[in-house]
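**Q** Model the structure of this input:
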Amino acid sequence: MDLEEMQRSVENPRSRVLVAEAVKCYQNGLYRASLVSLWVAVVSDLTYKIKYLSDTGDRNAKKILDRLIKGLDEDNVPSVQSYERELLSKAEKELEIILKHEKEQLDRLSKDRNRCAHPAYDSNLDLFVPDAEQVRAHLAAAYRIVFSQRPIAGKALIEQLHEQLRGFHWAHSKESFLDIFFTPARGTVKSNIVKSLINMSVSSDEGGDVVERSSEAVYWIAEESRSDFEDALKSVLGARSFGFEKLIKAFGLYGSFPEFWSALGNGNKIQLEQYFVKMESVKLSKSLLEIKPIIYGVPCLEEFSNALRKMFENAEAADFAELVELTDEYSLAGPSVIKRLQKASSFVEARAQWKILVRYGKSMDAESINSLREAIEYNDEKHRSQVSSAFNCMSSLESLYCDISSSDEVANEWKKLVIYLNEQGEHNLEQSVFAELLKPIEDSE
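**A** So this is what the prediction gives:
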C-alpha cells in the first residue's frame, strides 16, 4: 500500500489531516504514537459518518450523536468515554456501516492503541512497542474499512445483494426480493439499497445480466414504494459523479416514470433536451448506438417519446436492426418496422423486417395488427408480394401471434390478416396454428 496515495484517497478532508499525522509518525519510527493517532483518526472519521447519517435522516445515528453531544455539553467524561468504547459495536450492529469481520480488525487496533497509550508491560516488565509491520497492517485496515468508505448504512445487506446480482443465478421473484432485501430494512438502509441498484443499472462497468437484474429490482421497488424510488433518484441524479452517459442510461430505464422527471433537476433536463429533442435524428441514432441504453417503456414527456419515434423512422438502414435492439416498446419502434415492411422491395429486406417485428409481439394491439395487414396488402400490390413470401414458412408470423394477447379486438384483426394471407395462396394456413382463425368472422353490432 502506497502511504502517500492512501492519504490523498481519504474521503473526508478533516480525517485526511489526522491520517497524515499517523502516517508521519510511522515514517519517523514513532510506532506507538502512530497507533494512538490512527485510533483518533478512526474514531473521528466514524463520528463524521454518523453525523452525515444523522443529517440525512437516520434516526439511530441521530440518537447516538445526540447522546455524544449531550455528554460533551455537560462535560460528562464517563458518557464521552462510553461513546468511544461502544462506537465499533454501534457502527456494526445499529448503523451497519462496518461488517462483523471489519469490527474485529478495528477491535485489534483499539486494543493495541490502549497498550500504546498506557504503560502496558509483559511478564518481564517490558513495555509493549509495536513493530513497523504491525502498524502498517493497522494503517491498511483502517484505510480499507473506514477512511476510504462513504457513509452507507446497511453495508452487509448491500454487499449480499451485490454478490447475488453478480452471481451465476438470479432466482428472485418480486416477492422474494422484497421480502429479503427491502421490506425488513429500515429507512436509511432502504434508501441505500435503491441508490445502489440505480447506480448499478446505469454502470458501464457491469455486465448485461447485472444491469437487467438491478433495473428489474428497481422496478419492483418503484411498484412497492414510489417515494423511496423518487428520493433515491434525486440523490443519484444529483451526484457530481453522475456523468452524461449514465444520465442517458437512466433516461432509458426510468424515463417512463413521472418520478424520474420530478427528480431530474433543471440542469439534467436541459442536457436531455439538447440530446434527444434538438439533435438531428440520424446523429442521435448513431450516438445511442455508442452508448447503448436500454429503453424501457415510453418516456412520460411527449417531446422525448416523439423524438425517439422520429429517430427510428429516419434511422439509416444499416443501423436500424441494431437500433431496435434498444427497446421492446412497440409504440416507439414498431410503426417504423411496419413502414419498412410496407416498402420492402426484396425478399431479403422483407424477411429482415419480419424478424425485427417478432420482438414487439407482446406490445402489439388491434390497431398495430391492422397496420400490419394494410402494409402487407400495399407491398403485395406495389412490390410483388415480397412481404407475404418472406415470413419464412409462417415461423415468424406464428411467433408473433403466440406473443400477442388474445383480446377480442386483437383476435378479430388477426382473423382479417390470416384470411388475407391464406387467400394469397403463398402458404397453406389451414394446416397451421391459424386454422381456427380461418373460420368466417361474425359481424357484431
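
**Q** Could you use CA atoms for every contact and neighbour count after this?
**A** OK.

**Q** Helix, strand, or coil at Ala171?
**A** coil (DSSP: H, G, I helix; E, B strand; the rest coil).

**Q** what about it, distance to Phe181?
**A** Distance of Ala171 to Phe181, given as Cα to Cα, to the nearest Å: 14 Å.

**Q** ok, the two, which is more surrounded?
**A** Taking other Cα atoms under 10 Å, Ala171 and Phe181 do not tie; Phe181 has more neighbours (16 against 9).

**Q** tell me the secondary structure for the more buried one?
**A** helix.

**Q** Could you double-check that it lies in contact with His162?
**A** No: in terms of Cα atoms under 8 Å, Phe181 does not count as a neighbour of His162; the distance is 11.1 Å.

**Q** Any idea how many residues pack against Tyr52?
**A** 17.

**Q** what helix or strand does it sit in?
**A** Following DSSP states H and E, one finds Tyr52 within helix 31-55.

**Q** Counting by contacts, list what that helix packs against.
**A** Helix 31-55 is packed against helix 13-27, helix 59-73, helix 77-93, helix 100-117, helix 132-142, with contacts defined by 3 or more Cα pairs under 8 Å, 6 or more residues apart in numbering; DSSP states H and E.

**Q** where's that helix relative to the chain centroid, distance-wise?
**A** Here helix 31-55 is found 32 Å from its chain centre; the criterion is Cα atoms, centre = their mean, to the nearest Å.

**Q** For that helix, buried residues please.
**A** Across helix 31-55, burial judged by 16 or more other Cα atoms under 10 Å covers 31-54.

**Q** How about Ile291: what's its closest non-neighbour residue?
**A** Of all residues not flanking Ile291 in the chain, Glu245 sits nearest, at 6.8 Å (Cα to Cα, 6 or more residues apart in numbering).

**Q** Report the buried residues of the host helix or strand of Phe260.
**A** Using DSSP H and E, Phe260 sits within helix 258-264. Under the neighbour-count criterion of 16+ other Cα under 10 Å, helix 258-264 has Glu259, Phe260, Trp261, Ala263, Leu264 buried.

**Q** Touching the very next helix or strand once past it from outside, list them.
**A** Where DSSP H and E defines the elements, the next helix or strand beyond helix 258-264 is helix 266-272. In this structure, residues lying in contact with helix 266-272 by Cα atoms under 8 Å, 6 or more residues apart in numbering are Leu247, Ile248, Trp261.

**Q** Please give the structure of this sequence too, so both can be compared:
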Amino acid sequence: MRALEDVKNQVRSMTSRRYVEEAVAAYGAGAYRAALISIWIAVAADIIEKIRIMAEQAGPAVQLRDDLDNAIKGNNVNALQGFERSLITRAHKDLELIGSREAEDLARIYQDRHLCAHPAFVSDGEDLFSPSAELVRAHLATAVDALLSQPAVTGRKAIERFGREIASDSFPRDDARLNDHLRASYTDHGTTALKANLIKVVCKETLKPGVPLRQRWRSTRTARELQKITPHLFDEQMRVVLAPAQNLLDDDGLMALATGLCYIQGTWEALHDGTRARLEEMLRSVKPLDLVETHMLFYGALPPEPVAGMLVARLEDVTAPGALRELKGEVSFYVGEGPDPRLIPVLTGLAAEASSYEGGAAILQFINGLAHAMTDAQLERLLEVCLGNGQIRGSVLGNRQIERMRWYGPQGEHARAAWEKWDAPKDAEALGGE
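**A** Have a look, this model is predicted:
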C-alpha cells in the first residue's frame, strides 16, 4: 500500500495538489465524506486546468473553454452544473486525456461524491452514505494515477507527435536511448489508453509492406522496447492487432510480419496455425537474394525461434554458387556490424561439407562478410576445416577467399597461431621444392 504522501507528490498541478492535500488532511481526521468530496474537486479542477492549457494549442479544448467562460460570465448555474456533469465524458471522448477504463473509475468517484454531498439522494430511513477509509484511499489513488499525475496531452496528439518523430533523422538509433525516450515522452506519464494506442499503432506499422523496410524496422525496434517497458499491456495489444490482421496478410504481408513482429518475443505464439504454416512456407521458398538483400533477414540478431531456425536452414541455399551473384554491395553490409553468433558455426559446418571448388568459395565469400565479428576460436576452427577439405585447400578461388580473412578477420594471438598452421603445408612444400 502506497503512503498518502507518496500519492500526493505525484500530482503535477499545484492547484490540484492543494485540493489533494485537503483530502489527505480530512482522511487523517477521519472525515471520509469530506475527503471524498475534496478528491472530486481535485479531479474537476484538474480537468478544467488542462482544458485551459490545451485550448492554447487549438483543437476541441477551445470550444470547451469558451463554453465554460461564457457560463461563468453569465452566472449560468445550470450550464455550469451541466459542464461539471460532463467533465469526465469530455476528458475521455473530446480530449482523450483518459481512456475508457479511467473514465469508468473517475465516474465512480463522481457518483460517490454525490452520495456524500447530497442528503436528498438517501432513501427515507437510511443514513447518509459513509465511505470507508479503504474506499477513500482507493479513490485517491485512482484519481492520481488516472488523471492528476498525467500531463495535459491528448492521446491523438501524442500519437501524431510520435509519427513525426519516427520519420525524422533525430529518431534514436540506439535501443537504450530509444527506451529512455519512450519512457520520458510517452509511457512514464502517459495514460493506459495512450500506451495501448501507441502499441497498436506501432504494431500495425510493422505489417505494412508498402512502408520502406528502414521505416518499418524503426517501428519494430519501438515495439521491442515497448514490450520491455510494459510487457503485459504490450502482449495484450499486440494480440488485439494480430487477431484480425493475420488472416488478411498476402505474401508481401507475411514477409512484413517476418521482418517485423517476428523479432518480438511472443509473436509466434500469437499466430494461428494457418498463419504459422504459411509463414514457414514463405521462408522456405523466398529467393536467397531476397532473404539477404530485399528483406535483410540476416542483418544483426536473428528473430526468436522458431523463425531463427528457419533462416539458419536457408544458409545452404544462400551460400550456393551464384545465389548472391546480383547482390548490390558487400555481404558485410547485409549482416551488419553485429551479426548473429549462430551463423558462423553453421557456415563452418557447410564449409566442411563443400563438395566443389565453386561451392567452397561461395560459402567462404559469405563467411568473409562476417569475418569482422569472428572470434579467434571461430577462425581457428574454420581454418582447420578448410585445411581438411581439398575442395577448398586445393582451390584458387577458395584460397583467395581465405586470404581475405587474414586481413579482415580476428588478429589475436590464437588467430596468428591458426594462420601459422594454415601456412605450414605451404612452407613445407616450398622447402621440398628447394
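
**Q** circling back to that earlier point, most neighbours per residue, which of the helices and strands packed on helix 31-55 of the first structure?
**A** Mean neighbour count (mean count of other Cα atoms under 10 Å) peaks for helix 13-27 among these, with a mean of 19.

**Q** next one: that helix to chain centre, how far?
**A** Helix 13-27 of the first structure sits 36 Å away from the centroid of its parent chain (Cα atoms, centre = their mean).

**Q** That helix packs against which elements?
**A** helix 3-8, helix 31-55, helix 132-142.

**Q** Would you mind giving these as JSON lines with distance to Asp66 of the first structure added?
**A** Putting those into JSON lines (distance: least, Cα to Cα, whole Å) gives the following:
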{"stretch": "helix 3-8", "distance to Asp66 of the first structure": "30"}
{"stretch": "helix 31-55", "distance to Asp66 of the first structure": "9"}
{"stretch": "helix 132-142", "distance to Asp66 of the first structure": "25"}
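
**Q** and of the ones you listed, who's closest to Glu230 of the first structure?
**A** Closest approach to Glu230 of the first structure among those is made by helix 31-55 (18.9 Å; Cα to Cα).

**Q** quick one: that closest one to helix 77-93, angle?
**A** Helix 31-55 of the first structure and helix 77-93 are oriented at 70 degrees to each other (axes from the mean of the first three to the mean of the last three Cα atoms, to 10 degrees).

**Q** what sits up against stretch 346-355 of the first structure?
**A** If you take Cα under 8 Å, 6+ apart as the criterion, stretch 346-355 of the first structure is touched by 337-338, 340-341, 344, 383, 386-387, 389-392, 396-397.

**Q** ChimeraX command for the buried members of those residues?
**A** Typed into ChimeraX, the next command selects the buried ones out of the contacts of stretch 346-355 of the first structure (criterion: 16+ other Cα under 10 Å):
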select :337,338,340,341,344,383,386,387,389,390,391,396,397
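
**Q** Go through the contacts of stretch 346-355 of the first structure and flag which are in helices.
**A** Mapping those onto helices (DSSP state H) picks out Val337, Ile338, Arg340, Leu341, Gln386, Val387, Ser389, Ser396, Leu397.

**Q** Could you single out the nearest of the contacts of helix 266-272 of the first structure to Glu367 of the first structure?
**A** Nearest to Glu367 of the first structure among the contacts of helix 266-272 of the first structure, with distances taken as Cα to Cα, is Trp261, at 29.6 Å.

**Q** before we move on, back to that, which stretch among the helices and strands packed on helix 31-55 of the first structure comes nearest Leu332 of the first structure?
**A** When those are compared by Cα to Cα, helix 59-73 sits nearest Leu332 of the first structure, at 44.8 Å.

**Q** The closest one packs against which elements?
**A** Under the contact definition 3+ Cα pairs under 8 Å, 6+ apart, helix 59-73 of the first structure sits against helix 31-55, helix 77-93.

**Q** now those as CSV including distance to Ser227 of the first structure?
**A** Converted to CSV, those look like this (distance: least, Cα to Cα, whole Å):
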stretch, distance to Ser227 of the first structure
helix 31-55, 19
helix 77-93, 26
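
**Q** Could you report the distance from the closest residue to Arg340 of the first structure other than its chain neighbours to Val337 of the first structure?
**A** Distances taken as Cα to Cα, 6+ apart place Gln353 nearest to Arg340 of the first structure, at 6.9 Å, with adjacent residues excluded. If you measure Gln353 of the first structure against Val337 of the first structure using Cα to Cα, the figure is 6 Å.

**Q** so which of the helices and strands packed on helix 13-27 of the first structure gets nearest Ser287 of the first structure?
**A** Per Cα to Cα, nearest to Ser287 of the first structure of these: helix 3-8, 36.1 Å.

**Q** What range does that closest one cover in the second structure?
**A** Alignment note (TM-score structural alignment): helix 3-8 of the first structure is unmatched in the second structure.

**Q** Contacts made by that helix with the rest, please.
**A** Helix 3-8 of the first structure is contacted by residues Arg16, Val19, Ala20, Val23, Tyr143 when judged by Cα under 8 Å, 6+ apart.

**Q** Please repeat the previous calculation with a cut-off of 7 Å.
**A** Helix 3-8 of the first structure has contacts (Cα atoms under 7 Å, 6 or more residues apart in numbering) with Arg16, Val19, Ala20.

**Q** which one of those is nearest Ala217 of the first structure?
**A** Closest approach between the contacts of helix 3-8 of the first structure and Ala217 of the first structure, by Cα to Cα: Arg16, at 36.5 Å.

**Q** Under the alignment, what does Val210 of the first structure map to in the second structure?
**A** Using TM-score structural alignment, Val210 of the first structure lines up with Gln215 in the second structure.

**Q** And that match, how close does it get to Arg164 of the second structure?
**A** Distance, Gln215 of the second structure to Arg164 of the second structure, by Cα to Cα: 12 Å.

**Q** Over to Gln391 of the second structure?
**A** To Arg164 of the second structure, Gln391 of the second structure is 54 Å away according to Cα to Cα.

**Q** between these two, who's got more neighbours?
**A** More crowded of Gln391 of the second structure and Arg164, by other Cα under 10 Å: Gln391, with 23 against 11.

**Q** Hmm, that one is touching Ala352, no?
**A** No: using Cα atoms under 7 Å, Gln391 of the second structure is not in contact with Ala352, being 9.3 Å away.

**Q** before we move on, which element is the match of Val210 of the first structure in?
**A** Applying DSSP H and E, one finds Gln215 of the second structure within helix 213-229.

**Q** Tell me how far that helix lies from the chain's centre.
**A** 4 Å.

**Q** could you point out which element follows that helix?
**A** Assignment by DSSP H and E places the next element after helix 213-229 of the second structure at helix 231-245.
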